[in-house]
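> coordinates only, sequence not included:
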């Protein structure tokens, strides 16, 4: 391990949130570095399944300062297009990304924060954590999951339908990932799609831009003490991107209620109904990847850190960016992360000015 280095700001995570933070830090003239655990640019997008589509057209899926180019032949860009966009974005703004560097812990160190990694130690006046959720998949405690002899994998491990041709596949989850993966598998497998409640498709003309506007309006209402509008959840759970719409309209996306248990080679419902299964794909979401912040002792209920905007309440030198609505409306999306990134960078600059 090399010696201790210094930067005004250390950004942890080189995906979309870290790059958006870097853009605004660069505009403010701050001294910063971005530490990314991945060996290549693109964040979690480089690990997504082949058929994944954004919820919005390219024009409404951009980071600050640089519109995403249209992908030829695709109204809704795929993951590979996003990786290319993030790679070019990083290069265009000459963002100082160090990779692969895995952060192992953030510690208080007098008036600074000490960021320990697998290759070096950084001391900083402020830290922006932008590690996202992809690296911490959630698996529910379903009875019999350990007894199932078939293949089990999470959304994060799914790559494409080619791995399951002619197999009996159970997809669990009624959100966007569950619907997109079920649609991907509907043509080449014996598919069983199960959801906790009947799937709620948003109107076909609703995409990510509208969802961002709804999420922003909800946050504004809550901040002003007005009635909770319900936000995106009031509209539905699934954006009908073209592959989902096509499978749905073809009658291939028919959801069953959630099963009660798993057996050696099947899923079993409470009424005794059974369905044989070669594989179960758990599209059951993610949790914030915050283990590197454990030394600060900030985590509260549901594993979250209390924040005001993006700033940690109990540690004003720390900002959290891109983990969901609790760190900014729609901040886990490409279009949504720009505003909280700008706010976080502005607050960091103000903190540094106050300390000089």
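Ah, there it is. Keep in mind it's a predicted model, so treat the numbers as computed, not measured. Numbers count the residues shown, from 1 in each chain.
> going forward, measure contacts between C-alpha atoms and count neighbours the same way
OK.
> ok, residue 40 - how many residues close by?
13 (other CA atoms under 10 Å).
> measure it to residue 317 for me?
Distance of residue 40 to residue 317, computed by CA to CA, to the nearest Å: 28 Å.
> repeat for residue 249
Counting by CA to CA - residue 249 and residue 317 are separated by 50 Å.
> more crowded one of the two?
Each of residue 249 and residue 317 has its neighbours counted (other CA under 10 Å); residue 317 has more, 22 against 10.
> got the contact list for the more buried one?
Applying CA atoms under 8 Å, 6 or more residues apart in numbering to residue 317 gives the contacts 113, 125-127, 311, 348, 351.
> repeat that for 7 Å
Shown in contact with residue 317 (CA atoms under 7 Å, 6 or more residues apart in numbering): 125-127.
> can you give me the buried ones in stretch 145-164?
Neighbour counts over stretch 145-164 (16 or more other CA atoms under 10 Å) mark 145, 148, 152, 154-156, 158, 160-161 as buried.
> span of it from start to end?
Stretch 145-164: ends 20 Å apart by CA to CA.
> also stretch 177-195?
Using CA to CA, first and last residues of stretch 177-195 are 12 Å apart.
> swap in stretch 153-167?
OK, stretch 153-167 end separation, CA to CA: 14 Å.
> and for stretch 26-38?
End-to-end distance (CA to CA), stretch 26-38: 22 Å.
> just stretch 178-195 next, same as before
Stretch 178-195: ends 9 Å apart by CA to CA.
> any chance you could list what contacts that stretch?
Everything outside stretch 178-195 that qualifies as a contact, by CA under 7 Å, 6+ apart, is 161, 164-174, 243-244, 247, 252-258, 283.
> tell me which of the residues you listed fall in helices.
Mapping those onto helices (DSSP state H) picks out 243-244, 247.
> take this one as well and set it beside the first:
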């Protein structure tokens, strides 16, 4: 059986940042990626997605995002950047290798892939993100509803919804962006449990990420304080202006679904064609089941990205892993350095 010093599971932004951090410690990792190319979830997001941060604040370690640092890169810009970044790493990158299980024995790990191949290693970094595990809440009446209930992970463009009555569930950035885009071709409501937490994109003429960096808030280990709170929705004014027209509109979360639509919180009912779930994701770590690494909800037991139950196991790319930006392009590099420093103790950096 092949034996390597480090296996990184996933070749998205988190996995690539982890590979870079390993290189800095003179380790050439094996990176196992389920898809046929590196880049993680980026090639699969909706067509119009643009980053919420300027290019200068959206780069992985060692290579700036090309082009104007003040622009907001598109989905395809990021996918191309990650592909180029992967090609420059000193890593054994194997695409089309989905990890299906991890075993532990004698202080080492054995990873099994979907094709039955196995590899043994001293350390594992789980960097699979969450796109593969979209969260679908158990909404009242969901099984009765006869319309479509796609998740935002399946959404690509608005044309398929032309002329429909659509309710988007979820008040984060994606929910707001998708609702605004759908309103060009459909009648749309955004249903949320709390008001949208609008944050100006460029207060006093500077992007909010510039302020967060200058103040030190972006790197402060305070991410856990935000867990469970409303997600800030960054806006340059376009989305709030769209909501001011009444289409889309924002409403309190509906009471329940019925066969042909929704019952709103005030008791009124309305026919609806589609309920689109912009309800986020959960860590996609099913391959770790049975190792003791996860709690009953499938969430990793860790401290700042280092497993508290399985020695030699680390994570990169978890939401609020250490800071507010832990699951972002600008944040995964910092977390990767922290985790690899602990997993590869005794290996010098360069």
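That came through fine. Every value quoted in this text rests on a predicted model; they were computed, and no experiment measured them.
> before we move on, the earlier item: ChimeraX command to pick out the buried ones of the ones in helices among the contacts of stretch 178-195 of the first structure?
In ChimeraX, this line selects whichever of these come out buried by 16+ other CA under 10 Å:
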select :243,244,247
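> which of the ones in helices among the contacts of stretch 178-195 of the first structure lies closest to residue 304 of the first structure?
Distance to residue 304 of the first structure, by CA to CA, is smallest for residue 244 among those, at 32.0 Å.
> for the closest one, which residues are in contact?
179-180, 183.
> what is the aligned counterpart of it in the second structure?
Structural alignment (TM-score structural alignment) places residue 244 of the first structure against residue 239 in the second structure.
> and if you look at residue 254 of the first structure?
Checking TM-score structural alignment: residue 254 of the first structure goes with residue 249.
> looks like its match contacts residue 243 (just checking).
Yes. Judged on CA atoms under 7 Å, residue 249 of the second structure makes contact with residue 243 at a distance of 5.5 Å.
> count the neighbours of residue 203 of the first structure for me.
12.
> how close does it get to residue 173 of the first structure?
The value you get for residue 203 of the first structure to residue 173 of the first structure, if CA to CA is used, is 19 Å.
> same thing with residue 144 of the first structure?
18 Å.
> please identify which of these two sits among more neighbours.
residue 173 (25 against 14).
> contacting residues for the more buried one?
Applying CA under 7 Å, 6+ apart, the residues near residue 173 of the first structure are 194-195, 282-284.
> residue 55 of the first structure: which of those is nearest?
Sorting the contacts of residue 173 of the first structure by distance to residue 55 of the first structure puts residue 283 at the head of the list, at 16.9 Å, by CA to CA.
> residues in contact with the closest one?
So, once contact is read as CA under 7 Å, 6+ apart, residue 283 of the first structure ends up touching 154-155, 171-173, 177-178.
> tell me the helices in the first structure, going along the chain?
16-27, 79-92, 176-185, 208-223, 242-249, 338-355.
> identify each buried residue in the third one, please.
Within helix 176-185 of the first structure, the residues scored as buried using 16+ other CA under 10 Å are 176-185.
> on that earlier part again, can you put the ones in helices among the contacts of stretch 178-195 of the first structure in CSV and add distance to residue 220 of the first structure?
Formatted as CSV, these follow (distance: CA to CA, whole Å):
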residue, distance to residue 220 of the first structure
243, 33
244, 31
247, 36
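> what's the closest of the ones in helices among the contacts of stretch 178-195 of the first structure to residue 328 of the first structure?
residue 244 (27.9 Å).
> that closest one and residue 251 of the first structure: what is the separation?
11 Å.
> repeat that for residue 35 of the first structure.
46 Å.
> now for residue 284 of the first structure: what does it line up with in the second structure?
So, by TM-score structural alignment, residue 284 of the first structure is matched to residue 279.
> wait, residue 147 of the first structure
In the second structure, residue 147 of the first structure lands on residue 144 (TM-score structural alignment).
> so its match touches residue 260, yeah?
No. Contact criterion CA under 7 Å: residue 144 of the second structure and residue 260 do not qualify, at 8.4 Å.
> name the nearest residue to the residue mapped onto residue 114 of the second structure from the first structure, ignoring sequence neighbours.
Under the alignment (TM-score structural alignment), residue 114 of the second structure maps onto residue 118 of the first structure. Among residues not flanking residue 118 of the first structure along the chain, residue 102 sits closest, at 5.6 Å (CA to CA, 6 or more residues apart in numbering).
> tally of neighbours for the one you found?
Residue 102 of the first structure has 19 nearby residues by other CA under 10 Å.
> pretty sure it sits against residue 120.
No. Using CA under 7 Å, residue 102 of the first structure is not in contact with residue 120; the gap is 9.7 Å.
> quick one on the thing from earlier: against residue 259 of the second structure, how distant is the nearest residue to the match of residue 254 of the first structure once chain neighbours are set aside?
Excluding the flanking residues, the one nearest residue 249 of the second structure by CA to CA, 6+ apart is residue 189, at 4.9 Å. To residue 259 of the second structure, residue 189 of the second structure is 18 Å away according to CA to CA.
> what about these two, which has more around it?
Between residue 189 of the second structure and residue 259, counted using other CA under 10 Å, the more crowded position is residue 189 (24 against 14).
> closest to residue 272 of the first structure out of the contacts of residue 244 of the first structure?
Out of the contacts of residue 244 of the first structure, the member with the shortest distance to residue 272 of the first structure (by CA to CA) is residue 179, at 25.5 Å.
> what do we get in the second structure for that closest one?
That one, residue 179 of the first structure, aligns with residue 176 by TM-score structural alignment.
> got it, and residue 269 of the first structure?
That one, residue 269 of the first structure, aligns with residue 264 by TM-score structural alignment.
> distance check, the residue opposite residue 6 of the first structure in the second structure once aligned against residue 340 of the second structure.
Counting by TM-score structural alignment, residue 6 of the first structure corresponds to residue 3 in the second structure. Separation of residue 3 of the second structure from residue 340 of the second structure (CA to CA): 19 Å.
> who's more crowded, the two?
Between residue 3 of the second structure and residue 340, counting by other CA under 10 Å, residue 340 is the more crowded of the two (30 against 15).
> I'm done for today, thanks for sticking with me.
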